[in-house]
Every structure is written in C-alpha cells, then in structure tokens.
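Undergrad: Provide a 3D model corresponding to the input given below.
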Amino acid sequence: MSTESAHEDPAAEVTEPRPIVVRLGQIVVGNTLMGAAVGMLVAAGMGLLPLDVFHRAVGDRCGWTIGGAIIAVQSTLLVLNLALPVKPGIGTVSAVVIPAVVADLTLAVLPTPQVVWLRVMAMLLGGAMFAAGTALYLAAGLGALPRDGLMGAIAHRTDWSPARIRIGADVLCLLAGVLMINPAVAVANGSIGAGSVLLAIALGPSIASLVPLFTHRPHWNTRVRRET
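TA: Sure, this is the predicted structure:
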C-alpha cells in the first residue's frame, strides 16, 4: 500500500493521547459528575450502588452527611492502598474529595422529588451521569479510585479474577451497609430499591462503552511518511 492510500484511508486513523491539561479536566469533570449523580440517587430514593449504601450507612451511624462518609471511607481505602503499596495518582486523591463535596452540595440545593415519575427520572439521570463521570475519570489515566486500587492489589496477590473481586467487594459493601442501618431502614430510606438492581446491571457495560470515547483524540489528516 502506498503512503497516499494510507493517508486517504479512514481505517489508517492515527490516535494520540490527550494533553495533560485535558486529562486533568476529565478528572475534575468526571468527579463532579460522579458526586452530583450520588446526590441525585440519594434524593430519588430508589436505590444506591453497593458502595454508596455503605457510605450512607456509615454517615447515618456517625451523624455525618454522605459526603463526610465518602471522605472517611475513601481516605481509609487510600491509606490501605499506600500500605500495600499501591501508587496513587492525582486522580486518586481528587476522587476522595471532589465527589463527596459535590454530593453534599447537590443534596443541599436539589429538592427531593415527591412524584414517582420525577424520582424515576432523577434515578435514570443520576445513573447516566455516574456512568459518564466514571468513564471520564478512568479515561484520564491519572490514578485509580481508592477502591479500584485496592482491588487491583488483591488481584495481583491472589489468583482471583478482577470480576470476582469486584463482585465480592460489592456484596460485602451492600451487606455491611444494610446490617449497619437495619434492612427495613435501608429500604425505607431508599438505600435499597429497584434502582439498585438497574444500576448494578447497566452501569458496568455503559462505563465500558464510554471509556474509549474519552481516551484518545483522532487525527484523520496525519500523513505517514517514509524515509528512503
């Protein structure tokens, strides 16, 4: 194939990593979306993700907001990362603070929807925002979430698959959160609900499909040159 045909063929697309400024922007925007999504899901009262069930349970037991509980839990996981050791990045540290602050701010300004269809819309929008925010964060490649870093370290030291470890972590967080606040209370306050099942099924594939969109920037007009 000639260099001209390679230049004209869309299949010969060349990709380059995004600049560091763009990746830092992805971290900020992604974490902000994740925090706002958590606030919306709490306000919707139709079910949370397993880790957020645990966050909320810790907050209820300690008298903290969910943001305060996120900082406490994620900081503990970050310390465990360092002890293993797992090298954190700027994205790891930002994930401890930004989603927590934004979640509390969202709950402070967002009225609790009373009508069922508004609650459903809040749950669906929150799930979509969480998927987009997580994909932006992961695509930046500037450090894993504290939980993901810990799971990666466990996978490295055992024969368990990452999927098996993630399922185990989700089950553990869910059971611990429900037991801390009583199953009946978890259902009554909206920590556990139909949304929990939907989020558990849909978020993984959604995030996986979105990450490639935020990872590279295409350059369609890059000419391949050879020196002869």
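Undergrad: alpha carbons only for contacts and neighbour counts from here, please
TA: Fine.
Undergrad: got the contact list for the one residue sitting closest to the centre of the chain?
TA: With distances taken as CA atoms, centre = their mean, residue 134 lies nearest the centre of the chain, 3.6 Å away. Shown in contact with residue 134 (CA atoms under 8 Å, 6 or more residues apart in numbering): 30, 31, 34, 207.
Undergrad: And the residues you listed, which two are furthest apart?
TA: The span of those, defined through CA to CA, is set by 31 and 207 at 14.0 Å.
Undergrad: Let me see the ranges of the helices in the protein.
TA: Counting by DSSP state H, the chain has helices at residues 3-8, 20-44, 50-62, 66-83, 90-109, 116-140, 146-157, 162-181, 183-188, 194-210.
Undergrad: Sequence B follows; please return its structure for comparison with A:
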Amino acid sequence: MRQFPGPRRLAQLYAGLVLYGLSMALLVRSGLGVMPWDVLHQGLARQLGWSLGVVTIVVGALVLLAWVPLRERPGLGTVSNVVVIGLALDAALAVLPEPGSPLVRVALVPAGILLNAVATAAYIGVHLGPGPRDGLMTGLVRRTGRSVRLVRTSIEVAVVAAGWLLGGTLGVATVLYALAIGPLVHALLPRLSVRPPAPAVPSSR
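TA: Next comes the predicted model:
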C-alpha cells in the first residue's frame, strides 16, 4: 500500500514548485532570454493571446498526455507541477514590475537561474514524481535506447526553435541557463533530497 507523503515532503514539493514559477518570472522580466521550454511558452502566449502561466499549464498537460504511449506513470509531484508552476508564474508576473535599469535586468539572470536550481532540487528531491517534461525525456530514453544527453538536447533544440519562430525570447539567459542548470542541480540535490520512510516490516510474531 502506497504511503501518503508526510508534511515535510509536501511542504518542500509545493515550495519548490512555487519558487520554480518565481524563477521563471525573474528571467522573463530580465528581457535577456528565458529557459528553453519558456521560449516555446512565450511564443505560444504571444500567438494565442493567453497568459504565460496558462500556456505553461496547457503545454504541461499536453506533454503529460504523451506519457501514455511511453508508459510513464505520473505521481503527485507530476500533476502538481503542471498546475502550480503556471499559477505561480502568473502571480509573480503580476507583482514583479518591469525593471528600468539595465543593471537590474542583468542581475535578474543569475538570480533566476540560481533560484530555479534550488526549486528544481527541492521538488525533485522529495521523490513524488518528475515534471511532465522530464518524464517525456526519460520515457523517450527508455523507448529509443538513446542517451539522456542526446534526447534532452534534441527536445530542447526543437522547443527553442519552435518558440523562437513563434516570437519567444531567445537570449544570453537561455544559453547560460542551459549551461549552468545541470551542475547546479547536481550540487544541490543531495542537500535537498528527502527519501520516503521505509515501509514498516510486519512482525513475525
């Protein structure tokens, strides 16, 4: 029987997802580029006239549907990822003003990348299911037998190219994020990993 997550894991999961949305908003406000998937989200938002958060939720839900033929199994963290990040992103964009100073714009880039690394390690570290985009990657790796590096790079190049053609912002922050996020999450994940408690062993008495 699957155990219900404890309060520590739930709190860390939702704190991580909210901070993830905030980190996305910081990069959007920088005007110097966004995360690879957000290039696609921005392009679609500009074409459809929807908010960036709503597009993020819809794309996440569509990606989750792609898990079905890949036979991936979502968890609580997966479904929460689809909804919470988009809501947090729109809420953050509603309160974060457009920075007037070029120096502030530049400062938002490392702040957004570092915060995203913390947020990613926080929600992955509770082991309640990957995000829909990460699950798509791991499902394709398993089904195709290709390397994680090749599959992830192929997906992100495709979404960045499509997003850029639709009007998304591709800039220096996009490149810095792609280079920095892996090493940062790798360093932070052991510090934020919370394993579920081991199931109780029934007594033989």
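Undergrad: Any idea what the TM-score is?
TA: Overlay of the two chains. TM-score (TM-score structural alignment, normalised by the length of structure 2): 0.89; 191 aligned residues with a CA RMSD of 1.3 Å.
Undergrad: before we move on, back to that, Throw the helices of structure 1 into a markdown table and include distance to residue 219 of structure 1, thanks.
TA: Formatted as a markdown table, the helices of structure 1 follow (distance: least, CA to CA, whole Å):
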| stretch | distance to residue 219 of structure 1 |
| --- | --- |
| helix 3-8 | 11 |
| helix 20-44 | 16 |
| helix 50-62 | 39 |
| helix 66-83 | 37 |
| helix 90-109 | 27 |
| helix 116-140 | 18 |
| helix 146-157 | 32 |
| helix 162-181 | 33 |
| helix 183-188 | 50 |
| helix 194-210 | 19 |
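Undergrad: The ones you listed: which one's closest to residue 218 of structure 1?
TA: Shortest distance between residue 218 of structure 1 and the helices of structure 1, using CA to CA, is found for helix 3-8: 13.5 Å.
Undergrad: now stretch 168-175 of structure 1: which residue numbers in structure 2?
TA: Mapped onto structure 2 using TM-score structural alignment, stretch 168-175 of structure 1 spans residues 154-161.
Undergrad: Ok, stretch 147-154 of structure 1 next?
TA: Mapped onto structure 2 using TM-score structural alignment, stretch 147-154 of structure 1 covers residues 133-140.
Undergrad: And stretch 101-112 of structure 1, by the same measure?
TA: Mapped onto structure 2 using TM-score structural alignment, stretch 101-112 of structure 1 covers residues 87-98.
Undergrad: and that stretch, how far from the chain's centre?
TA: Relative to the centre of its chain, stretch 87-98 of structure 2 is centred 16 Å away, using CA atoms, centre = their mean, to the nearest Å.
Undergrad: in it, what's buried?
TA: 87, 88, 89, 90, 91, 92, 93 (16 or more other CA atoms under 10 Å).
Undergrad: From residue 49 of structure 2, how far out is the closest residue to residue 119 of structure 2 other than its chain neighbours?
TA: Distances taken as CA to CA, 6 or more residues apart in numbering place residue 16 nearest to residue 119 of structure 2, at 4.3 Å, with adjacent residues excluded. Between residue 16 of structure 2 and residue 49 of structure 2 the distance is 28 Å, computed by CA to CA, to the nearest Å.
Undergrad: higher neighbour count, those two?
TA: Remark: of residue 16 of structure 2 and residue 49, residue 16 carries more neighbours, 27 against 10, as counted by other CA atoms under 10 Å.
Undergrad: mind checking what the more buried one lines up with in structure 1?
TA: Aligned counterpart of residue 16 of structure 2 in structure 1: residue 30 (TM-score structural alignment).
Undergrad: So its match is in contact with residue 132, correct?
TA: Yes - the pair residue 30 of structure 1 / residue 132 is scored as a contact, 7.1 Å apart, by CA atoms under 8 Å.
Undergrad: what do these two both touch?
TA: Jointly contacting residue 30 of structure 1 and residue 132 under the rule CA under 8 Å, 6+ apart is no residue at all.
Undergrad: returning to what we had before: for the match of residue 16 of structure 2, list the residues it contacts.
TA: Shown in contact with residue 30 of structure 1 (CA under 8 Å, 6+ apart): 132, 133, 134, 135, 136, 137.
Undergrad: Now distance to residue 192 of structure 1 too, for the residues you listed, in a markdown table please.
TA: Below are the contacts of residue 30 of structure 1 laid out as a markdown table (distance: CA to CA, whole Å):
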| residue | distance to residue 192 of structure 1 |
| --- | --- |
| 132 | 22 |
| 133 | 22 |
| 134 | 21 |
| 135 | 24 |
| 136 | 27 |
| 137 | 26 |
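Undergrad: how about the nearest residue to residue 118 of structure 1, chain neighbours excluded?
TA: Closest residue to residue 118 of structure 1 apart from its sequence neighbours, by CA to CA, 6+ apart: residue 44 at 7.9 Å.
Undergrad: Could you tell me how many residues sit around that neighbour?
TA: For residue 44 of structure 1, the neighbour count with other CA under 10 Å is 28.
Undergrad: quick revisit: mean deviation of the match of stretch 147-154 of structure 1 from structure 1?
TA: Compared with structure 1 after the fit, stretch 133-140 of structure 2 shows a mean deviation of 1.0 Å (mean CA distance after the TM-score superposition for structure 1).
Undergrad: what number of residues lie near the counterpart of residue 207 of structure 1 in structure 2?
TA: Here residue 207 of structure 1 is matched to residue 185 in structure 2, going by TM-score structural alignment. Residues contacting residue 185 of structure 2 under the criterion other CA under 10 Å number 20.
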